[in-house]
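1. this is a predicted model, with the sequence first.
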Amino acid sequence: MLPISEKTLRTSFVNASRKETSDITLPDGFETLEWDALDFLGWRDPKIGRRAYAVVPTLDGEFVGILFRQAEASPRNRAQCSWCQDVKLPNDVVFYSAKRSGKAGRNGNTVGTLVCQDFQCSRNVRKLPPPAYEGYDVEAARLQRIEDLQLRAASFAAEV
């Protein structure tokens, strides 16, 4: 992911009001993030419970900011993240909903997804997978997982 400024980050949100955008608490260490290791920027708001944010690069190089609300209930069974699809998750997966942008969002329409609670997806897909068979190209599989995460996140952003 390319580095972005605070101004770009705040103006990228498509489903948040001006008040909600101004209330955004930036992630810890925003100025020193390792942008090369991120496929999207996602974080939970430390000041407002059950609120989270993600800024996703689109396929055409723009950024789409999404304001999420975490569901009150958690999945009954161990859920799989819809974005990174890691089967050996070291973290919890929760259901996040997001208002749609524009008139649909003002009418109360939302979309939802199961995502790693603290948005560790970029880290999860960069781990080398176990070799599935002799001669299995683990590096190619890792690169494919990174590309798939980018596509899934961008597709969700387009849905919003």
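-> Done, it's in. Predicted model only: the values in this text are computed from it and were never measured. Residues are numbered from 1 along each chain as shown.

2. from now on I want contacts and neighbour counts done on CA atoms only, so please keep to that.
-> Noted.

3. surely Ser74 and Phe95 touch.
-> Yes: using C-alpha atoms under 8 Å, Ser74 is in contact with Phe95, at 7.0 Å.

4. the two - which one has more neighbours?
-> Phe95 (21 against 13; other C-alpha atoms under 10 Å).

5. in addition, the following structure is provided for comparison:
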Amino acid sequence: MKPLTEREIRAAFVNCTKGEAKRLFVPHDLSDRPWDDLDFLGWRDPQAPDRAYLAVEVDGRTVALALRSSGASSWQARRSMCSICLTTHTGGVSLMVAAKPGRAGQQGNSVGVYLCSDLACPLYVRGRKDAGAGGRMPESLTLEEKVQRTLANLTAFVARVTA
């Protein structure tokens, strides 16, 4: 992924108003991110633990989504799998919900996906972050194929949100 600036990220949000995009938390350490290992940029709001954000390049343009995560529930004690990168975690997967853009989102329409709670899918896929024992199942796919599958899963989610 190409490195993004705060201005580019804020301009890329499709499911919140420009005012909301201007006020939301964007990490200050963008220059320190491992951009070569990222297929998308994901982060949590430290002041609002139920808010998460992601930015990804789709068809040559950056698209950013504001997400809400579900509150803690009893199922989080069990092992769950991320729908994007297929990494399993004990308590490390959250249901993330993105409001649809425009009028549909204002009416409460949204799309959900089970996602790594720390939004570090690209690092799990590349083995740069450890999900613990049993976190990554052995596969015969190459790293490039795993990365492409992760991107395809994320692009499908973005398409469902923006449709």
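-> Perfect, I can see it now. The structure displayed is predicted, hence computed values, not measured ones.

6. which outside residues touch stretch 83-95 of the second structure?
-> Taking contacts as C-alpha atoms under 8 Å, 6 or more residues apart in numbering, the residues outside stretch 83-95 of the second structure that touch it are 69-70, 75-82, 112-118, 121-122, 124-125, 131-132, 134-137, 146, 149-151, 153-154.

7. mind giving me the ChimeraX select for those residues, buried ones only?
-> In ChimeraX, a selection of the buried entries from those looks like this (16 or more other C-alpha atoms under 10 Å):
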select :69,80,81,82,112,113,114,115,116,117,121,122,124,125,131,135,136,146,149,150,151,153,154
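
8. just the ones of the contacts of stretch 83-95 of the second structure in helices?
-> 121-122, 124-125, 146, 149-151, 153-154 (DSSP state H).

9. would you turn those into a markdown table with distance to Ala55 of the second structure?
-> Shown next, in a markdown table, are these (distance: C-alpha to C-alpha, whole Å):
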| residue | distance to Ala55 of the second structure |
| --- | --- |
| Cys121 | 13 |
| Pro122 | 13 |
| Tyr124 | 17 |
| Val125 | 18 |
| Lys146 | 19 |
| Arg149 | 17 |
| Thr150 | 14 |
| Leu151 | 12 |
| Asn153 | 14 |
| Leu154 | 10 |
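
10. for whichever residue in the second structure pairs up with Arg152 of the first structure, what are its contacts?
-> Matched by TM-score structural alignment, Arg152 of the first structure corresponds to Asn153 in the second structure. Asn153 of the second structure sits next to 83-85 when contact means C-alpha under 8 Å, 6+ apart.

11. can you list the residue ranges for strands in the second structure?
-> Along the second structure, counting by DSSP state E, strands occupy 40-45, 48-58, 61-69, 79-81, 88-90, 93-99, 110-116.

12. mind checking how far the match of Arg152 of the first structure is from Arg160 of the second structure?
-> Per C-alpha to C-alpha, to the nearest Å, Asn153 of the second structure is found 11 Å from Arg160 of the second structure.

13. my guess is Ser97 of the first structure contacts Gly112, does it?
-> Yes: counting by C-alpha under 8 Å, Ser97 of the first structure does reach Gly112; the two are 4.1 Å apart.
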